[in-house]
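Enquirer: No sequence on hand, only this structure:
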């Protein structure tokens, strides 16, 4: 994470990662399955879920579609 970003941004990024992980698990998907469905690099997806990477908008759309939830539910 870039050090110049405020703490609240880092906190929200981690919260988004937890939300993605929780929804993925609720839907019964493994990380590997989502990576395969989205063609997102495995390490990138791990970083998104860990909250250490800023996900691209397109990646969020792919993740939401793969786990079967609307984008709005993913990022709420």
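Expert: Great, that's in hand. Every value quoted in this text rests on a predicted model; they were computed, and no experiment measured them.

Enquirer: alpha carbons only for contacts and neighbour counts from here, please
Expert: OK.

Enquirer: top helix in this protein by residue count?
Expert: Identified as the longest helix of the chain according to DSSP state H is helix 7-26.

Enquirer: Okay, and residue 3 sits in which element?
Expert: Taking DSSP states H and E as the definition, residue 3 sits outside all helices and strands.

Enquirer: What about it, how many residues nearby?
Expert: 7 (other CA atoms under 10 Å).

Enquirer: let's bring in a second model and compare:
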């Protein structure tokens, strides 16, 4: 992943990660349990929540389904 991305992209990644983390915690899921129910590796989820990676669309769909929200709630 390129490190020379514009700051606004990094800001959006962090916003997405914060939303995922907040919704996961509100749903009372640990990262480990959330990884199990989404089928996404825990380290991948951790990187998404920290704003360190761009999640695949399929991951966003799984995360949204597990949290019972629309993908737009995560990326808005």
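Expert: Nice, I can see it. Every value quoted in this text rests on a predicted model; they were computed, and no experiment measured them.

Enquirer: Superposed, what's their TM-score?
Expert: The TM-score (TM-score structural alignment, normalised by the length of structure 1) is 0.91; 76 aligned residues with a CA RMSD of 1.1 Å.

Enquirer: Tell me the buried residues in stretch 17-31 of structure 1?
Expert: 17-21, 23-24 (16 or more other CA atoms under 10 Å).

Enquirer: Ok, stretch 47-66 of structure 2 next?
Expert: Those would be 48-55, 59-64, for stretch 47-66 of structure 2 by 16+ other CA under 10 Å.

Enquirer: List the contacts of it.
Expert: 1, 10, 13-18, 20-21, 34, 37-40, 70-71, 74 (CA atoms under 8 Å, 6 or more residues apart in numbering).

Enquirer: Run through the residues that contact the closest residue to residue 24 of structure 1 other than its chain neighbours.
Expert: Computed as CA to CA, 6 or more residues apart in numbering, the closest residue to residue 24 of structure 1 that is not its neighbour in sequence is residue 67, at 5.8 Å. For residue 67 of structure 1, the contacting residues are 23-24, 27, 29, 34, by CA under 8 Å, 6+ apart.

Enquirer: Show me the subset of those residues that structure 2 keeps too.
Expert: Mapping those onto structure 2 (both residues aligned by TM-score structural alignment, their matches' CA atoms under 8 Å) leaves 23-24, 27 still in contact.

Enquirer: how about those residues in CSV, adding distance to residue 44 of structure 1?
Expert: Formatted as CSV, those follow (distance: CA to CA, whole Å):
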residue, distance to residue 44 of structure 1
23, 18
24, 16
27, 20
